[in-house]
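Q: What would the 3D arrangement of this be:
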Amino acid sequence: MDEKNLTRRRLLQFLLMAYFASMMPPVLGRKSQLLKGKNIIVIGAGISGLTAASELIQRGANVTILEANNYIGGRIKTDWSLGKDAPFEVGAGWIHGPSKENPTKQLADKSGCKYFLTDDDNVSTFDSDGSMWSDEKFEAVQEKWEKALYLVDQELELNDRRSLRKAIQDIYPAALNDPGVLWALSAYTEFDKGTSIEKVSAVFHDDDKSFDKPDVIITNGYDLIIKKLSKNLDILLNTKVSEIDISNKDFVRVQSNNKEFKCDSIICSVPLGVLKAKNIKFKPPLPKKYIKSIDKLGFGSVTKIAMKFKNIFWDKETQYFGIGTEQKGRWNYWLNYRTFSRENILLGLSVGDYALVADQMNAKEMREDAMKVLRDVWGQNIPEPIDFITTSWSKEENILGAYSYPTPVSSPRDYKVLSTPIDKKLFFCGEHTNFDYSATTHGAYLSGVRVVKDIEESILN
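A: Prediction:
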């Protein structure tokens, strides 16, 4: 094969092939009993930690999960306060690519989940002054947005260190002069990556993988998955880990806010934000390559507000509303609950750098900010909401963000580094250890399966 004919994507596929294979769930059948009697601690009761714990128990291990929060699920959390027919997903809100190969969909099916199939084409988009886009304008914007991403993908080499915005500016500057394209880059790309186009890698922002089929919403609550995974697990809530000590050859010592634990192996499934903040002390310190990878990877935020109204003032049948706000990322995408619920609810999203701005607002300020955007489209006389819920993931001290993303100075290797065991005692999992499916619940799930395989291999080798 002529190396000159290798595209960047094909080269990346070769580099990730072995890694991808390691992420797949094991074939069904009798579980190995290599871990029988082993004492293992899992830090974090999110989907990756719960998956790892469940797999470990099936292999005979004794498992304790230490969770810093007063609830389980991590970035999967369902709030029903707006109505019994209206799940507000504080964190993960969709199953992305719910094909039969998607492990989150498999788990959701077993958990009794019910689904609503989303339709990204069922959208009405407006300029900031309330002018509605014609079908021709929407199609032109989509075409230019897709062209910008295509040109970047074709022209950049693997070692390019530009941000996505800088690459578009250099290659196709006309795209950035179109407010509609900036809206698409924010509402779609920034939402997908959990950060701004100024911060995400131009090379790797779209080189992850995905499953087939349109996304679905779980109408009876995403947290059904968490309830299924956590069944019969030993979970200690309000137990915040401050130190992990693997210096003793005979055991691992774990210090929490109220107790010391000892075990044979430990799985650290805390979010990347916690690692970046150095909220856990490692003894001995993490090797330099781990510290570098933690620093190089990004961890952004996505902010949500769900507002319930007495009466609807928007089109009942339209599933999504896009709003080209002057400040990129400011409440520029809205989900209409009336397409799958009886409640009059609009769910707004702030993404990119504006998500970090919105996270700093109190609930009242966020409501007022979001209402200003809605009033620009539907008029100053629309009513105030009768109830609302907000999120601020970057301020959640035990999480500190929404999900990971590749920065211009990072690469898939940094995700791989963070999935590598240390001294056959310390193991990591979470969406930030899985480049192929980073920033997804199925990526977190697969990392939980992979880490158990790593523990078994550490015993065999």
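Q: C-alpha from now on. contacts and neighbour counts both.
A: Fine.
Q: which residues touch residue 384?
A: 309, 371 (C-alpha atoms under 8 Å, 6 or more residues apart in numbering).
Q: any chance you could map the helices in the stretch 251-400 of the chain?
A: Here the stretch 251-400 of the chain has its helices, by DSSP state H, counting those that start in this stretch, at 272-276, 288-296, 353-359, 363-378.
Q: want to put them side by side, so please do this one too:
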Amino acid sequence: MEMKNQHRSDFGMGQSSLCIERQHIFPPSVIVIGGGISGVAAARALHNASFKVVLLESRDRLGGRIFTDYSFGFPVDMGASWLHGVCNENPLAPLIRRLGLTLYRTSGDNSVIYDHDLQSCALFDVDGCQVPEEIVVGVGELLERILKETEKVRSENIEDMSVLQAVSIVLDRNPELRPKGLAHKVLQWYLCRMEAWFAADMDTISLKCWDQEHVLSGGHGLMVQGYDPVIKALADGLDVRLNHRVTKIVHEPDRVVVTVDGCKKFSADAAVITVPIGVLKANLIEFEPPLPEWKGTAIRDIGVGDENKIALLFDNVFWPNVEFLGLVAGTSYDCSYFLNLHKATGHPVLVCMMAGRCAIDLEKLSDEEAVNFAMEQLKKMMPAAASPVKYLVSRWGSDINSLGCYCFDLIGKPVDLSEKIQRPVDNLFFAGEAASVDHSGSVHGAFTTGILAAQACRRRIFERYSMFNLLHPTVGGAADEVSIPLQISRM
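A: Here you go, the predicted model:
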């Protein structure tokens, strides 16, 4: 399948057209590789700046790790689903406002510990007994104290270590902070939630880097209509080629030749590469000449985590009217949590969310086995839970188009990896969430890197070919004025 529209460009395919494409006449040409939000943002900005742009996407759809599924009869995000930072400073806010999309705020807190408010979270033990709210709140405060103490551990040690190891050191030093019984299980649930933020287990996350991210103000907001409208708005009118898997990129100072599926070729002045970090780490694209060692090392050294969702559609709502349901257990691996979409959207859907090793293990199961696992967890909390009428299961780690969800900082690795991943190589420009220096792992971070890559590409072509001042890349218009408020609900 191929997406076609009136703005189709005349990008060359095959050797016969390469001589034509090498003529440096206006408009300059750029190939954008990868149709996630960073790719469509880059393509949109370059298109708006009067560049000739073609976007190559390996999937049969746009969005990348944004995937809004409509098979339930309404939108359900099986990939990215939150706007992290519900504020006008968020670079996606103008577009969300212009599209009239609604955000459901799940938290007013900006930390990586809570993406929900405690008063809208119901935790249960394996016997189906709800954990008293005072224990949930108390353990949350305890975790904050423990994490504060890990700062001392960090300052005392030159060598990096895992967050989990630092927590263990703190608890050994301060026995009064070590919870017991039910409180211990609640603490494990909080650690499970932290692991979801990084899509990785606590024993793999760098103590040096885990809390260095700049989190925007305004808390966390679910996209009620899903992220799909954002992707469609950005891609409108672009020349998009779906089912085009890039296998090789030949880059020279004045041109780039991209090979798709081993045969079809596209040529342009430059390329913007926005494929997921998991794909780059797996060396699924051959670069000729090879990427510099500093770039390859940065790609190898950054971590990539896994998080999956099991969305369950029911006939009726049988669960409490809270935003999250959680099962506490003796280890974070055995804990679970379910997002209640009914509270945000009105649809009777629970989404079981699994990260790190849990997410990896999920992908070893069939869809039916995965749903059975989720239902076993749910029935521990509510023994009378009904069976779902429909379900969806994501598999981001084994998806050849993603090979993971989003990046995180591995233990003992340099702190400037995202900056190096973003840094251009001649006329190759890089974007994506892993290239975001301040907001890796987020949709708005990926979006911003696409805009930055487009701007850097524009500058290089202008400087190299002494072209007249091209239009500045933009993605919005007059309708983006801040006077239009973000639509935020809290049911």
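Q: returning to that earlier point: nearest to residue 338 of structure 1, out of the helices of the stretch 251-400 of structure 1?
A: Closest to residue 338 of structure 1 of the helices of the stretch 251-400 of structure 1, according to C-alpha to C-alpha: helix 363-378, at 16.6 Å.
Q: Let's have the helices of the stretch 251-400 of structure 1 in TSV, adding mean neighbour count.
A: TSV is the format used below for those (neighbours: other C-alpha atoms under 10 Å):
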stretch	mean neighbour count
helix 272-276	21
helix 288-296	17
helix 353-359	23
helix 363-378	17
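Q: In a markdown table: the ones you listed, plus distance to residue 307 of structure 1.
A: Shown next, in a markdown table, are the helices of the stretch 251-400 of structure 1 (distance: least, C-alpha to C-alpha, whole Å):
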| stretch | distance to residue 307 of structure 1 |
| --- | --- |
| helix 272-276 | 28 |
| helix 288-296 | 36 |
| helix 353-359 | 15 |
| helix 363-378 | 8 |
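Q: Quick one: closest of those to residue 441 of structure 1.
A: Using C-alpha to C-alpha as the criterion, the shortest distance between residue 441 of structure 1 and the helices of the stretch 251-400 of structure 1 is 14.4 Å, found for helix 272-276.
Q: Stretch 237-246 of structure 2 corresponds to what range in structure 1?
A: Stretch 237-246 of structure 2 falls opposite residues 232-241 of structure 1 when the two are matched by TM-score structural alignment.
Q: Any buried residues in that stretch, and which?
A: By 16 or more other C-alpha atoms under 10 Å, the buried positions in stretch 232-241 of structure 1 come out as 235, 236, 237, 239, 240, 241.
Q: From residue 43 of structure 1, how far out is the third one?
A: Distance of residue 237 of structure 1 to residue 43 of structure 1, given as C-alpha to C-alpha, to the nearest Å: 11 Å.
Q: Same check on residue 302 of structure 1?
A: The span separating residue 302 of structure 1 from residue 43 of structure 1 equals 24 Å under the rule C-alpha to C-alpha.
Q: Please apply the same query to residue 35 of structure 1.
A: 18 Å.
Q: Who has more neighbours out of these two?
A: residue 43 (27 against 19; other C-alpha atoms under 10 Å).
Q: In structure 2, what residue corresponds to the more buried one?
A: With TM-score structural alignment as the matching criterion, the partner of residue 43 of structure 1 in structure 2 is residue 33.
Q: My guess is that match contacts residue 39. True?
A: Yes - Residue 33 of structure 2 is in contact with residue 39 according to C-alpha atoms under 8 Å; the separation is 6.8 Å.
Q: so what sits against both of the two?
A: Shared between the contact lists of residue 33 of structure 2 and residue 39 (criterion: C-alpha under 8 Å, 6+ apart) are residues 55, 272, 273, 274.
Q: and the second one, what pairs with it in structure 1?
A: Structural alignment (TM-score structural alignment) places residue 272 of structure 2 against residue 267 in structure 1.
Q: Neighbours of that match, how many?
A: 24.
Q: The one 10 residues further on too?
A: Number of residues near residue 277 of structure 1 (other C-alpha under 10 Å) recorded here: 13.
Q: quick one on the thing from earlier: which of the helices of the stretch 251-400 of structure 1 sits closest to residue 450 of structure 1?
A: Ranking the helices of the stretch 251-400 of structure 1 by their distance to residue 450 of structure 1 (criterion: C-alpha to C-alpha) puts helix 272-276 first, at 17.5 Å.
Q: That closest one packs against which elements?
A: In terms of contact count using 3 or more C-alpha pairs under 8 Å, 6 or more residues apart in numbering; DSSP states H and E, helix 272-276 of structure 1 is assigned the packing partners helix 288-296.
Q: and the helix it packs on, how far from structure 2 on average?
A: After superposition onto structure 2, the average distance of helix 288-296 of structure 1 to its aligned residues comes to 1.2 Å, using mean C-alpha distance after the TM-score superposition for structure 1.
Q: contacts for that helix?
A: 272, 275, 276, 407, 409, 410, 414, 415, 417, 418.
Q: List the ones among the residues you listed that fall in strands.
A: Using DSSP state E, no member of the contacts of helix 288-296 of structure 1 sits in strands.
Q: how far does stretch 314-325 of structure 1 sit from the chain's center?
A: Averaging C-alpha coordinates over stretch 314-325 of structure 1 and over its chain gives two centres that are 24 Å apart (C-alpha atoms, centre = their mean, to the nearest Å).
Q: Which positions within it qualify as buried?
A: Neighbour-count burial for stretch 314-325 of structure 1, counted by 16+ other C-alpha under 10 Å, picks out 314, 318, 319, 320, 321, 322, 323, 324, 325.
Q: Under the alignment, what does residue 356 of structure 2 map to in structure 1?
A: In structure 1, residue 356 of structure 2 lines up with residue 352, judged by TM-score structural alignment.
Q: Could you do residue 392 of structure 2 as well?
A: Residue 392 of structure 2 maps onto residue 389 in structure 1, with residues paired by TM-score structural alignment.
Q: and the counterpart of residue 192 of structure 2 in structure 1, how many neighbours?
A: Alignment note: residue 192 of structure 2 maps to residue 186 in structure 1; criterion TM-score structural alignment. Applying the criterion other C-alpha under 10 Å, we find 27 residues in the vicinity of residue 186 of structure 1.
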